[in-house]
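Visitor: give me coordinates for this.
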Amino acid sequence: MSIRDWPAAERPREKLLEQGALALSDAELLAIFLRTGVAGLSAVDLARQLLSDFGGLRPLLEADLPGFSARLGLGPAKYAQLQAVLEMGRRHLAETLRRESALESPQAVRDYLKARLRHEPHEVFGCLFLDSKHRVLAYESLFHGSIDGASVYPRQVVKRALAHNAAALILTHNHPSGVAEPSQADRLLTQQLKSALALVEVRVLDHFIVGDGEPLSLAEHGWL
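Guide: Predicted structure coming up:
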């Protein structure tokens, strides 16, 4: 049966307009993105099949082009559309964060860093550069490493902080394993960077580690 033959209240698009996006399942949201199904499968059926094949929404969203294009009815055009949607989401979070003080919007900081780093297959270290009122000036991914770690150079962090005329910053990196618990090396690096940046009067406000759940704040745990 085509989706057009379903009761209006059960059609994903109509359901979203009536009840809001939160009321939809992953398959229903994906069906709206797909718009059409393939032979023998409605858009919702195709969405369910894709979620099953990929193992969930997150692996689907993080798939590379070859992996994405290997699935039923999907190709470069759909992949490009999906990447555009994801990037719009990241930029929306960035704009939301720039309008407020980072210290007054801890959840906005967490949401933005998750969007930037959680999908990375290897370790990435970055900084949120802040002005004197703790508003975001810029985000930069500074170092990329293997799945086991990244080499971080304090001199480069200081250089970029000065280039942005930052008064403070928030450090961040991801753990590709999904476990956000800081290692001893993470805590030592945080102290090294804090000391180096203090020499040029730039404060380190926090260091967030991004894993599968909510990013972990070293400041909240008294490790800064």
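Visitor: only C-alpha atoms from now on, for both contacts and neighbour counts.
Guide: Noted.
Visitor: gap between S105 and E95?
Guide: 13 Å (C-alpha to C-alpha, to the nearest Å).
Visitor: again with P66
Guide: 31 Å.
Visitor: and the strand or helix carrying H173, what's buried?
Guide: Assigned by DSSP states H and E, H173 falls within strand 168-174. Neighbour counts using 16 or more other C-alpha atoms under 10 Å place 168-174 of strand 168-174 among the buried residues.
Visitor: of all those residues, which comes closest to P7?
Guide: N174 (44.2 Å; C-alpha to C-alpha).
Visitor: just confirm that closest one contacts G213, I think it does.
Guide: No. Between N174 and G213 there is no contact under C-alpha atoms under 8 Å: 11.3 Å.
Visitor: identify the contacts common to these two.
Guide: Shared contacts of N174 and G213 (C-alpha atoms under 8 Å, 6 or more residues apart in numbering): A180.
Visitor: relative to K78, how far out is F33?
Guide: To K78, F33 is 9 Å away according to C-alpha to C-alpha.
Visitor: quick one: the helices in the chain, in order.
Guide: Here the chain has its helices, by DSSP state H, at 12-19, 26-34, 43-54, 57-61, 65-69, 76-98, 106-117, 154-163, 184-198.
Visitor: what's the longest one packed up against?
Guide: Applying 3 or more C-alpha pairs under 8 Å, 6 or more residues apart in numbering; DSSP states H and E, one finds that helix 76-98 contacts helix 65-69, helix 106-117, strand 136-144.
Visitor: what's in contact with the first one?
Guide: This points to helix 65-69. 60, 74-76, 79.
Visitor: with the longest one instead?
Guide: Helix 106-117 has contacts (C-alpha under 8 Å, 6+ apart) with 90, 93-94, 96-97, 102, 124, 172-174, 208, 210-211, 214-215.
Visitor: closest one to R187 out of those, please.
Guide: Among the contacts of helix 106-117, and counting by C-alpha to C-alpha, the member closest to R187 is F208, at 11.1 Å.
Visitor: and the gap between the closest one and Q156?
Guide: From F208 to Q156 the distance is 19 Å (C-alpha to C-alpha).
Visitor: look at these two and report which has more neighbours.
Guide: Taking neighbours as other C-alpha atoms under 10 Å, F208 and Q156 compare with F208 leading, 25 against 12.
Visitor: another sequence for comparison is provided below:
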Amino acid sequence: MVAMLELAPAHENVLETLTVGPRGPRERALEEGILMLSDADLLAIVLGTGLVGCSVFRLANEMLERVGGLEGLGRLGPSAIAEIPGVGTAKALRLLAGLEIGRRSLMRSIRPRPAVCNSAAVAAWFTSRLSWREYEELWVISLDGRNGLRSARRVAQGGVHGLGVTPRDVLRVALQDTAAAIILVHNHPSGDPAPSDADVAMTHKVAEACHVVGVPLLDHVIVSSTGQYVSLLDLGILPPAV
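Guide: Now for the predicted structure:
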């Protein structure tokens, strides 16, 4: 649960909004550009209103301080954000929707195309999607005959004990996408991207199953919450597909 904000005693009968003063964040965004605004300014615009005795600017600043900035805010679910005084469900969903729009925009702007050439390109794309996740997720990247991106689909989402996935789960996606080859990607919320024994064992099982059906597993990339990544191909754990 998010810590409760300490708000000033109520002394007015109206909510304080973004219209206070001639040079609020909305005006500066229009005159100087949205890039000139601070994180708190951007958050204040999304919130729109504060509480009686607590301006929206103060609410935005205290929210960011309490949750650890925008990164911390993005890790919270709607219920936790809605519990913050002055937010509520509607504002919480608006905040999360804005963060998700930003993530999707970033993913699509750096999507490796037309060809997936190396593990760094895969990691750059998926770090923005997975680095903030609380639990592990396993994704399958389906490639065409020229290693061009055909699709990227999540096949498993874990809990506190990690992922539960079988080669059949992976192959189902690969065959549905008529993939010529695939790459596995998953995240380590702990911050350490080093593969576990279970990761290595699962990778070898999937590689063997892929070889049988003629859809080679080219790599397994693990990204972390710190932005680091490892490639099982680069580490020599997964032999090059032939």
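Visitor: tm score of chain vs chain?
Guide: Here the superposed chains carry a TM-score of 0.81, computed using TM-score structural alignment, normalised by the length of the first structure; 220 aligned residues with a C-alpha RMSD of 2.9 Å.
Visitor: give me the buried subset of the contacts of helix 106-117 of the first structure.
Guide: 90, 93-94, 97, 102, 124, 172-174, 208, 210-211, 215.
Visitor: equivalent range in the second structure for the strand holding H173 of the first structure?
Guide: Aligned using TM-score structural alignment, strand 168-174 of the first structure spans residues 181-187 in the second structure.
Visitor: and what of stretch 45-55 of the first structure?
Guide: Stretch 45-55 of the first structure maps onto residues 58-68 of the second structure, going by TM-score structural alignment.
Visitor: stretch 115-122 of the first structure now?
Guide: Using TM-score structural alignment, stretch 115-122 of the first structure pairs with 128-135 in the second structure.
Visitor: and the matching stretch, how far out from the chain middle?
Guide: With C-alpha atoms, centre = their mean, to the nearest Å as the basis, stretch 128-135 of the second structure stands 4 Å off its chain's centre.
Visitor: which of the buried ones among the contacts of helix 106-117 of the first structure lies closest to G20 of the first structure?
Guide: So of these, ranked by how close each gets to G20 of the first structure (C-alpha to C-alpha), first place is L93, at 19.4 Å.
Visitor: which ones are touching that closest one?
Guide: Here L93 of the first structure is in contact with 108, 111-112 (criterion: C-alpha under 8 Å, 6+ apart).
Visitor: mind putting those into CSV with distance to L193 of the first structure and neighbour count?
Guide: Putting these into CSV (distance: C-alpha to C-alpha, whole Å; neighbours: other C-alpha atoms under 10 Å) gives the following:
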residue, distance to L193 of the first structure, neighbour count
A108, 24, 19
D111, 24, 16
Y112, 22, 20
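Visitor: A138 of the first structure: which of the residues you listed is nearest?
Guide: The closest of the contacts of L93 of the first structure, once distances to A138 of the first structure are taken by C-alpha to C-alpha, is Y112, at 12.1 Å.
Visitor: how near is the closest one to E140 of the first structure?
Guide: Y112 of the first structure is 13 Å from E140 of the first structure, where distance means C-alpha to C-alpha.
Visitor: can you check L103 of the first structure too?
Guide: L103 of the first structure is 19 Å from E140 of the first structure, by C-alpha to C-alpha.
Visitor: likewise R118 of the first structure?
Guide: Counting by C-alpha to C-alpha, the gap from R118 of the first structure to E140 of the first structure is 15 Å.
Visitor: higher neighbour count, those two?
Guide: Per other C-alpha under 10 Å, whichever of R118 of the first structure and E140 has more neighbours is R118, with 24 against 12.
Visitor: ok, the more buried one - contacts?
Guide: 174, 176, 210-212.
Visitor: include distance to A39 of the first structure when you put those residues into JSON lines, please.
Guide: Formatted as JSON lines, those follow (distance: C-alpha to C-alpha, whole Å):
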{"residue": "N174", "distance to A39 of the first structure": "41"}
{"residue": "P176", "distance to A39 of the first structure": "38"}
{"residue": "V210", "distance to A39 of the first structure": "40"}
{"residue": "G211", "distance to A39 of the first structure": "39"}
{"residue": "D212", "distance to A39 of the first structure": "36"}
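Visitor: so which of those residues is the closest to V136 of the first structure?
Guide: Nearest member of the contacts of R118 of the first structure to V136 of the first structure, counting by C-alpha to C-alpha, is V210, at 18.7 Å.
Visitor: that closest one matches what in the second structure?
Guide: Using TM-score structural alignment, V210 of the first structure pairs with V223 in the second structure.
Visitor: quick one: its match from P193 of the second structure, how far?
Guide: 6 Å.
Visitor: now the common contact residues for these two.
Guide: What both V223 of the second structure and P193 touch, as defined by C-alpha under 8 Å, 6+ apart, is the set 187, 229-230.
Visitor: and for M1 of the first structure, the neighbour number?
Guide: 8.
Visitor: so who does it touch?
Guide: Counting by C-alpha under 8 Å, 6+ apart, M1 of the first structure has contacts S42.
Visitor: how about 10 Å then?
Guide: 40-42 (C-alpha atoms under 10 Å, 6 or more residues apart in numbering).
Visitor: between these, which has the most around it?
Guide: S42 (18 neighbours).
Visitor: which ones are touching that one?
Guide: By C-alpha under 10 Å, 6+ apart, the neighbours of S42 of the first structure are 1-4, 31, 35-36, 48.
Visitor: and the most centrally placed residue in the first structure, how far from L93 of the first structure?
Guide: Nearest residue to the geometric centre of the first structure (C-alpha atoms, centre = their mean): A115, 1.2 Å. A115 of the first structure is 8 Å from L93 of the first structure, where distance means C-alpha to C-alpha.
Visitor: same check, this time on E201 of the first structure
Guide: E201 of the first structure is 28 Å from L93 of the first structure, by C-alpha to C-alpha.
Visitor: can you report how many residues neighbour L218 of the second structure?
Guide: With other C-alpha under 10 Å as criterion, L218 of the second structure counts 23.
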